[in-house]
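Novice: This is the structure alone, sequence omitted:
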C-alpha cells in the first residue's frame, strides 16, 4: 500500500516533510492547540515580530532531530558501531520513534510556555512540582494513544507504542533499553530542541545572537562509546556527541544560547511582563479552578489543562482590564519599571545593596518587586556523559569544557536580580534609593 508524503513550508528550515502517521498527529486538536501557545510569551511587547508558536517549533525539532539521526547512521564508522550494538536492525523504526517524540515533546506546555511554569501543581507523593514533561507524558499515553497505536501506517510498518514515545521524551531506560541513547537528540546540551528554538527565536525577534551554524551541527553529530564505559569495549553504552573537528559549533551553540537569553528572555521589559502575566494567571486559575495552580495531570485534569491556551488568557485579560490592575497594565502597557539591577554574577555585596534598597522602598510604602533571572548556560555534571562529548574517535573522547575556555567561563551561569516599581512611582523610588532629595 502506498502512503502519501506531505510538505509544509517553514520559515527556518524551508520544506519540512512528514508522513501519514505524523499528519494524523499534526492534525489532531491536541497538537493544533500549540498554534495558540506563543514560544516566547509576551516577548512581542518588546520585539513585535516575536509571535512564533510551539506548533512550528515542534515541526522544526522533528525535522532537525531526524536530520541529525540520518547523518549519524550514514557514517561508515557509526554504522560499524551500530551493527555491533544491533541498532541497525530497527533503523527505520528508530528513526520514526525519534521523529514522533520530537514532534510531541512540547504538547504539555501551559499557556505562554515557560512564563507560567511557576504555577504548576505539586505532586503530593514526591513533594515536587510537576513539569510540562509530566503533562506531555500523560497526554501521549492517554488521549493520544489511540491516534498513535491505531494508525494504519504505524500498524503496517512500525508498531510504535505511545509508551515508547513518552519514554523517549522522559528518559525511561527500563522501557527503551539501548534506544535511550537517542534521547540526547531531544533533550541534551546539544539537541534538536535548542537547535531549533535558537534559530527560530532569532528569526522572529530580529536578534541575531542565537544564530549558529546548523549545517555544521548536523554533519558533526556522531556516536561513540560513553566515557563511563571506557576500557570495557561496551558497545551497548553508546553516546551522542560531536566529532573533534566540530567542537567549535558546540561551543557556538552554548554561546548563542547565553546571548539569546540575555537579550530576549531576560530583557528587562520582558521580565516585567512576566510578572504581570503570572499575577493575571493566578487570578484566572483561582477563579476557574479554585486554586492558583493548573489542574493536575490526571485524566480529568488533562482535559481541563488542554482547554487552556494563550487566547483563553487574553480573553480574561480583556474582560478584566477595568477591575484587575495587572490586566490593565498589560493592555495599556503600564508595566512595572526596572530601577536597578545587579551584575549577571553578583557578589554578596551587590545582593546586599539591592536588598537594602528594597527595604527603603517598602519603608516608604512603595510597591517593590524583586525579579530573579537565573540560568545555567552549560551543565557541568558529576559524570562525563552529562556534558557535551567531543569524540576524537569512537572510543576516545573528552568533554567540551576541556576544549573550550569560553564554555568553562560560563560555569557560574546568570543569577541577576532587578528591582521593579510601578511606573507612577519610578522617579520617587529612584530618589529614595539613591538618597536624592
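Specialist: Looks like it arrived, so ask away. Small disclaimer: the values here were computed from a predicted structure and weren't measured.
Novice: For the rest of this, base every contact and every neighbour count on C-alpha atoms.
Specialist: Will do.
Novice: From what I see, residue 54 and residue 31 are in contact.
Specialist: No. In this structure, residue 54 sits apart from residue 31 without contact. The criterion is C-alpha atoms under 8 Å, and the distance is 9.2 Å.
Novice: Tell me which of those two has more neighbours.
Specialist: Just comparing residue 54 and residue 31: by other C-alpha atoms under 10 Å the higher neighbour count belongs to residue 54, 24 against 21.
Novice: now the strands for this protein?
Specialist: 5-10, 14-19, 221-225, 238-243, 337-341, 369-375, 389-393, 396-399, 414-421 (DSSP state E).
Novice: Nearest to residue 183 among the ones you listed would be which one?
Specialist: Of all the strands of the chain, the one in closest proximity to residue 183, counting by C-alpha to C-alpha, is strand 238-243 (9.1 Å).
Novice: from the chain's centre, how far out does that closest one sit?
Specialist: Its chain's C-alpha centre and that of strand 238-243 lie 21 Å apart, by C-alpha atoms, centre = their mean, to the nearest Å.
Novice: Then stretch 219-227?
Specialist: Taking the mean C-alpha point of stretch 219-227 and that of its whole chain, the gap between them comes to 23 Å (C-alpha atoms, centre = their mean).
Novice: ok, now stretch 345-363?
Specialist: Counting by C-alpha atoms, centre = their mean, stretch 345-363 is centred 31 Å from the centre of its parent chain.
Novice: before we move on, what about stretch 12-29?
Specialist: Remark: stretch 12-29 is offset 20 Å from the chain centroid, using C-alpha atoms, centre = their mean.
Novice: List the residues that contact residue 12.
Specialist: Applying C-alpha atoms under 8 Å, 6 or more residues apart in numbering, we find residue 12 in contact with 60, 199-200, 203.
Novice: What is the burial count for residue 344?
Specialist: Look at residue 344: counted by other C-alpha under 10 Å, it has 15 neighbours.
Novice: I'd say it and residue 414 touch.
Specialist: Yes. Assessed by C-alpha under 8 Å, residue 344 is found in contact with residue 414 at 5.1 Å.
Novice: want to compare, so here's the second one:
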C-alpha cells in the first residue's frame, strides 16, 4: 500500500469547482466550443473542445456498444451502463486529481500538457476492450488460441494504444507526437512492462495504478457499477481522491484515511462476490464463450484473429451475439459449428443456463501441482470413492 503522510490537508480555492476547471479551459473561444455532460455519478462535468475531438470519433463512439459489465446484465437488469460513460468519468476524475496536485504542490511542475495527457488517457484507456467486458480477452481468446495450440498474449491496454494511434490518424486530429507518446505510456502504466519513467511517473498512478491498484478507473467503475446494480457500497470514493499527495514520485494517502482505503478493497471484494462473479452471470459468460468458440471455428477463426487486424477488431461489439444468432445456416453444411453456437445462444435466451456445481478454492501449497479441472474430473468427483483421474483426490479442510 502507498505510504501515508500526516501533514494536514489544506483547502485551496483552485482545487474545487469552476476555479480548478478553468486552469485547462484555455481561451474564451475554447470555452465556448466545450460542452457539459450531465453524468449520473459525478453530475455536470465539463469537457473542453480538444477532448470532444476525441470523443466524437467512430473509434470512441464504439464504446457505447460495449456494456461495462457484459453478461452481468442477465442477472442485474439495471447494468446497462457502458464503457463510453465510464471513460468520460475516468477522464473527469483523472483531470480533477491532476489539477489538485498542480494547485497544492507547485514543486511538481505540472503544466497544461500533463493535465491534457491525463484527460486523453482517461478517455482512451478502455478503447481496446472487446465484446462482453473482460470475457472476450480473458476467456474467449485464451481458449481459442489454446485449442489451436497457438501462443497467445494480449492485454486490452495494448489494443487501446493501437486504437488511440488509429483514432488520431483516421480522424486527422492535430495532436503532437509528444502528446501521443505520453498518452500511450499513461494507458499502459498499469502493466508490468510500463514504459512510463522519470520525475512525473506518478501521473501513471492516476489512471492505472500498477503499484496498489487505487486509481480513478477503479473509483469510477465501483461507484458506477454499484449504482446501476443497486448494490450499496460504503467507501467515500471522492474523499480518496481529495486526500492524496505526491511524495517521492508516488501518490500517497493521508494516514487517517486508512479505514477508507480498507473499505475500498472490502467494497471491491463484495462487488466481486455479489456482482462480478455471480454464479448465474458466470454461467452466461461460459455459454457466451462456448458460442463464440463454435462460431469462430465456423467463420475460419475470424473473431479470434481480429486482434491482429484493428479494422476487424473495431467491428466487434456486444451485438456479436445477435449477429451469430441471425447467421444463415445451411442444413447441408459440413461444418455444424454455427448451428451449435446458435443452439447455445437459444439456451441463453430461454434461460436454460449451465448448472452451478461447486466452487473449489485451491490452497496456496497445492498451486504448484494444480491443473485445469476437466469435465471428467467433475463427474468423477461425485463418485463414492472421490477418486479423480490423474491422481487428484477430494480433500477436506
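Specialist: Sure thing, it's come through. These figures come from a predicted structure and were not determined experimentally.
Novice: Any idea what the TM-score comes out to?
Specialist: The TM-score (TM-score structural alignment, normalised by the length of the second structure) is 0.74; 328 aligned residues with a C-alpha RMSD of 3.1 Å.
Novice: quick one on the thing from earlier: between the strands of the first structure, which one is nearest to residue 286 of the first structure?
Specialist: Within these, the stretch nearest residue 286 of the first structure is strand 369-375; the backing value is 21.7 Å (C-alpha to C-alpha).
Novice: matching residues in the second structure for the closest one?
Specialist: The alignment of strand 369-375 of the first structure onto the second structure (TM-score structural alignment) covers no residues at all.
Novice: do stretch 239-250 of the first structure as well
Specialist: Counting by TM-score structural alignment, stretch 239-250 of the first structure pairs with residues 250-261 of the second structure.
Novice: and stretch 140-154 of the second structure, how far from the chain's centre?
Specialist: Its chain's C-alpha centre and that of stretch 140-154 of the second structure lie 21 Å apart, by C-alpha atoms, centre = their mean.
Novice: follow-up on the earlier one: can you redo the strands of the first structure as JSON lines with mean neighbour count?
Specialist: What follows is the strands of the first structure, written out as JSON lines (neighbours: other C-alpha atoms under 10 Å):
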{"stretch": "strand 5-10", "mean neighbour count": "12"}
{"stretch": "strand 14-19", "mean neighbour count": "14"}
{"stretch": "strand 221-225", "mean neighbour count": "26"}
{"stretch": "strand 238-243", "mean neighbour count": "27"}
{"stretch": "strand 337-341", "mean neighbour count": "19"}
{"stretch": "strand 369-375", "mean neighbour count": "16"}
{"stretch": "strand 389-393", "mean neighbour count": "23"}
{"stretch": "strand 396-399", "mean neighbour count": "18"}
{"stretch": "strand 414-421", "mean neighbour count": "21"}
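Novice: Those into CSV, with extra columns for distance to residue 310 of the first structure?
Specialist: What follows is the strands of the first structure, written out as CSV (distance: least, C-alpha to C-alpha, whole Å):
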stretch, distance to residue 310 of the first structure
strand 5-10, 22
strand 14-19, 26
strand 221-225, 36
strand 238-243, 36
strand 337-341, 24
strand 369-375, 23
strand 389-393, 38
strand 396-399, 40
strand 414-421, 25
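Novice: Return the residues in contact with residue 32 of the first structure.
Specialist: Under the criterion of C-alpha under 8 Å, 6+ apart, the neighbours of residue 32 of the first structure are 26, 55.
Novice: Next, work out how far apart the aligned partner of it in the second structure and residue 88 of the second structure are.
Specialist: Residue correspondence to the second structure (TM-score structural alignment): residue 32 of the first structure is matched to residue 61. As defined by C-alpha to C-alpha, to the nearest Å, residue 61 of the second structure lies at a distance of 11 Å from residue 88 of the second structure.
Novice: Over to residue 30 of the second structure?
Specialist: Between residue 30 of the second structure and residue 88 of the second structure the computed distance is 19 Å (C-alpha to C-alpha).
Novice: Of the two, give the one with the bigger neighbour count.
Specialist: Comparing residue 30 of the second structure with residue 88 by neighbour count (other C-alpha under 10 Å), the higher total belongs to residue 88, at 23 against 13.
Novice: so what corresponds to the more buried one in the first structure?
Specialist: Across the two structures, residue 88 of the second structure finds its equivalent in residue 59 of the first structure, going by TM-score structural alignment.
Novice: so how many other residues sit close to the alignment partner in the second structure of residue 215 of the first structure?
Specialist: Taking TM-score structural alignment as the alignment basis, one finds that residue 215 of the first structure is matched in the second structure by residue 238. For residue 238 of the second structure, the number of neighbouring residues by other C-alpha under 10 Å comes to 14.
Novice: among the contacts of residue 12 of the first structure, which are in helices?
Specialist: The helices, defined by DSSP state H, take in 60, 199-200, 203 from these.
Novice: mind putting the residues you listed in CSV, distance to residue 297 of the first structure and neighbour count included?
Specialist: Conversion of these to CSV gives the following (distance: C-alpha to C-alpha, whole Å; neighbours: other C-alpha atoms under 10 Å):
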residue, distance to residue 297 of the first structure, neighbour count
60, 26, 25
199, 31, 23
200, 29, 24
203, 34, 18
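Novice: from the residues you listed, which single one is nearest residue 162 of the first structure?
Specialist: Looking at those and their distance to residue 162 of the first structure, the nearest is residue 60, at 21.0 Å (C-alpha to C-alpha).
Novice: Can you name the residues that contact that closest one?
Specialist: When contacts are counted by C-alpha under 8 Å, 6+ apart, residue 60 of the first structure is found next to 10, 12-13, 16, 196.
Novice: Those into CSV, with extra columns for distance to residue 299 of the first structure?
Specialist: Compiled in CSV, these are given as follows (distance: C-alpha to C-alpha, whole Å):
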residue, distance to residue 299 of the first structure
10, 34
12, 36
13, 36
16, 33
196, 31
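Novice: now, among the residues you listed, which is nearest to residue 148 of the first structure?
Specialist: The shortest separation between residue 148 of the first structure and any of the contacts of residue 60 of the first structure is 20.4 Å, and it belongs to residue 16 (by C-alpha to C-alpha).
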